[in-house]
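curious how this folds, go ahead:
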Amino acid sequence: MSLARSPGAATLRAPALAICAAAFLALGACGREGGEPLLLGLAVPLTDTKGAEDTYGVRSRLGAELAVEEINKAGGIGRRQLALRVVNDKGDPESAIAAADSLVNDPRVLAVVGHVYSGATIKAAATYEGRVAALATSATSPEVSRLGPWIYRVASSDSANAVALAQMARQMGRRIGVLYANDDYGQGLARNFMAALQKSGATAVAADPFLDDTQDFTPYLRRMQRRGVDLVFLAGLQDPAARAITQAQSLGMQARFMGGDGIEGLAAAGARFDGTGVGLLFHPQMSDSSRAFAARYRARYGDEPDSQAALAYDAVRLMARALADGRQTPEAIRGYLEHVGQDGGPPAFEGVAGRVAFDSNGDPVNKQFTLGVIQGGRIVLPQGAR
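Next up is the predicted model:
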């Protein structure tokens, strides 16, 4: 996912939580037995740089906190509670450096879950190098694969996701245009999508970059309309995607739209987005464990989980498994992650968003990626995808 600011979705109400100290969140740690809690950093964009709530970051925090609550309710890790120190990276590369710096300089922090956006992950990586392992959640840029042995992620790279998206695009349209955010996420997704299209024997007839605060997409859309585009692939986040789709409809453009995980939130934004295709890193109906997680999340927060919540939940659970295996130093946790799912190493992690086994770049191998279509305020999976 991109480094861009938050989508304009409905504001989420954060749950009431017991906080034992202002500096970090230790769910269930008050009155604990077995010593100080085992502390993980959680680097997420709770707000953007202007102070507006970032839905992606808030949902990531809720998923992570649910994982901690469940672990502590089950007895913690070796009689010690698990805790999170939450830092707001604002979805901004420069703020991400400061957030990472505050975590690596806290001797209590054993490892970091985050970041959410690709740009933030890429910018913060050098700060973590040689000090603390970071497990990114929904950062999908192919550039994350090149960040070195201290950076891992539970989401599949857009270099892999783009193949499935290109196959879906070929089924939805014949003349394909591309609109992409001019940032790490948008550029990487668009580049890999167009390469996958070309391998399948098709090409994009138009491709235009945009900024995340672009308000007027009509020049791009009119050009695509003149070229007979019948499908527009949007490589970006839901706010600009919503503007582009709404303006296309006002122009009478008949093309359908599709995009990657960054536009997942359009499902709850109104019927005008029905028929939009979405590539998903998680769906509540993708497996039995996904359905069970969705039920627990729904019971806890009164809302449906999305990819952000599920991936953060899995990242915390995987870090907790390393801690439970006795890896309770930053170096030991990094070594554990390096061998997850490999011969002679810890077994693959079976998460609610799919199986995680890392390759030599810290990417999950053959990670599940699901394609759906927005219908009636939700994303519906095709028959056979469940």
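
only C-alpha atoms from now on, for both contacts and neighbour counts.
Fine.

can you pull the contacts of residue 74?
Listed by Cα atoms under 8 Å, 6 or more residues apart in numbering, the contact set of residue 74 is empty.

residue 125 and residue 334, how far apart?
Distance check for residue 125 against residue 334: by Cα to Cα, to the nearest Å, it reads 14 Å.

another one to check against the first:
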Amino acid sequence: MRQLLIACFACALLGAPAVQAQTLKIGGLLETSGSVASLGQPGLEGAELAVEQINKAGGINGKKLELVNINSESDNTQTVSAVKRLTGQSDILALVGPMNTGSSYAVIDMVQRAGIAMVSNGGSRGIVLPVEKKKWIFLAPLTDTLVQKVMLEDMKKKGIERIALLNSDSAFGTSGREQLETQAADYGVKIDIQQTFGNNDKDMTPQLTNIRSKDVQAIVVWSTGPAQAVAVRNIRQLGLDVPVYLSHAANDYNFLRLAGESSNGVLIPSSKLYVTDSLAEDDPQKPVIERFVADYTSRYKRPPATFAGNGYDATMLIAEAIKAAGPDRKAIRDAIEAIQNHVGVTGIYSYSADDHFGILPSSVEMLVVKDGQFTLGN
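Predicted structure coming up:
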């Protein structure tokens, strides 16, 4: 007995209980209050649903999975503080990153120094670039570059050559502007005028009045949250009768609610979440999305937003890596990077040492709003 007690004490000093623990813990940085709560709350719900499904199926290698989420309040400083708290706990194996692009940028260096993998839910390509300097950072959502390729291809098919860009001054909006400026010419599209607004602005009439003077063939609005609805309502009020393209952040029921009838006709490059019934029977994502929608609706009594799919996928990706690598932070990072053809709600994921975006182009569909509903575009 004396030898056993000595051995147990020695193991405690060496941190062995973390290895022997019957619960595997991952950290969450999902915002349930503040300006990005409309993204973070469904993201947390999706992550919690993933944990519930995993545990009902027997856990990971026989151990329960637990998500420890800290509400960052949509604030970069609070997110940094949350990362410090989570990474300071040796039994936190990986992080489900914030929905807020700016907060994702704010914690990259700290996550790198801590040596813990983070699957971010921010929508900017720059979060994981350059990969050689951000080896511990991965993305789960659609990226601005990927969805813009689908959007620009749609413009090309429709003969649209001159556009206006209206973007927010947030990290997401700025990144979207940079990516669109980089690749528009490849599709024969020219940005005739670019205007910026504050992400919390309640009126974009001055910027849109400037755009109206240019007689462009389409308008692109790149932002998150309620500002997208404000911009679309202002566009309709000014009688700008041209196609309106929004970022993938608009594939959200909150946008439809806030924009009302003004949303009809807008075009959104999106995941397949809202158009599952229209997908081909052999689409590999169809059964995954159908199960997700059914389980989410049963638990939360409402249909899921696209951001719930992001949180769900990020958690499932980490769980797959833990299953393959065990409770070791570095091994988990390596295992995420090795994931191939993981079928998720938002997309099909294949990572590599050179690609931490993950989602394959086949995961994106062009949607159009008809009668207040998301539908597949023509």
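
picking that back up, residue 125 and residue 334 of the first structure - which one has more neighbours?
Relative neighbour count places residue 334 above the other of residue 125 of the first structure and residue 334, with 25 against 21, counting by other Cα atoms under 10 Å.

now the strand or helix carrying the more buried one on the second structure. Mean distance?
In this assignment (DSSP states H and E), residue 334 of the first structure forms part of helix 330-338. Helix 330-338 of the first structure, aligned to the second structure and superposed, deviates on average by 1.3 Å (mean Cα distance after the TM-score superposition for the first structure).

show me what that helix is packed against.
Using 3 or more Cα pairs under 8 Å, 6 or more residues apart in numbering; DSSP states H and E as the contact test, the elements touching helix 330-338 of the first structure are strand 109-113, helix 307-324.

how about the shortest one, aligned to which bit of the second structure?
With the alignment judged by TM-score structural alignment, the segment of the second structure matched to strand 109-113 of the first structure spans residues 92-96.

repeat for stretch 300-313 of the first structure
Counting by TM-score structural alignment, stretch 300-313 of the first structure lines up with residues 299-312 of the second structure.

flag every buried residue along the matching stretch.
Using 16 or more other Cα atoms under 10 Å as the burial criterion, the residues of stretch 299-312 of the second structure that qualify are 303-312.

name the nearest of these relative to residue 171 of the second structure.
Checking these against residue 171 of the second structure with Cα to Cα, the nearest one is residue 307 at 17.7 Å.

is the residue lying closest to that closest one once chain neighbours are set aside in a helix, a strand, or coil?
Distances taken as Cα to Cα, 6 or more residues apart in numbering put residue 43 closest to residue 307 of the second structure, at 5.1 Å, once the chain neighbours are dropped. Three-state assignment for residue 43 of the second structure (DSSP: H, G, I helix; E, B strand; the rest coil): helix.

list the contacts for the aligned residue in the first structure for residue 43 of the second structure?
Counting by TM-score structural alignment, residue 43 of the second structure corresponds to residue 60 in the first structure. Contact analysis of residue 60 of the first structure by Cα under 8 Å, 6+ apart lists 44, 116, 308-313.

how about residue 34 of the first structure?
Listed by Cα under 8 Å, 6+ apart, the contact partners of residue 34 of the first structure are 78-80.

filter those down to the buried ones, PyMOL style.
In PyMOL, this line selects whichever of the contacts of residue 34 of the first structure come out buried by 16+ other Cα under 10 Å:
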select buried, resi 80
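
what residues does stretch 70-86 of the second structure touch?
With contacts defined as Cα under 8 Å, 6+ apart, stretch 70-86 of the second structure is touched by 27-37, 92, 100, 102-103, 106-107, 110-111.

starting at the chain centroid, how far to that stretch?
How far stretch 70-86 of the second structure lies from its chain's middle: 18 Å, per Cα atoms, centre = their mean, to the nearest Å.

which of the residues in that stretch are buried?
Neighbour-count burial for stretch 70-86 of the second structure, counted by 16+ other Cα under 10 Å, picks out 70-76, 78-80, 82-83, 86.

re the thing from before, once aligned to the first structure, how far is the match of strand 109-113 of the first structure on average?
Counting by mean Cα distance after the TM-score superposition for the first structure, stretch 92-96 of the second structure comes out at 0.7 Å.

which ones among the contacts of stretch 70-86 of the second structure are found in strands?
Among the contacts of stretch 70-86 of the second structure, DSSP state E puts 27-28, 92 in strands.

which one of these is nearest to residue 21 of the second structure?
Set against residue 21 of the second structure, the nearest of these by Cα to Cα is residue 92 (11.7 Å).

for the closest one, give its distance to residue 288 of the second structure.
As judged by Cα to Cα, residue 92 of the second structure and residue 288 of the second structure stand 27 Å apart.

neighbour count winner among these two?
Between residue 92 of the second structure and residue 288, residue 92 has the larger neighbour count (other Cα under 10 Å), namely 22 against 16.
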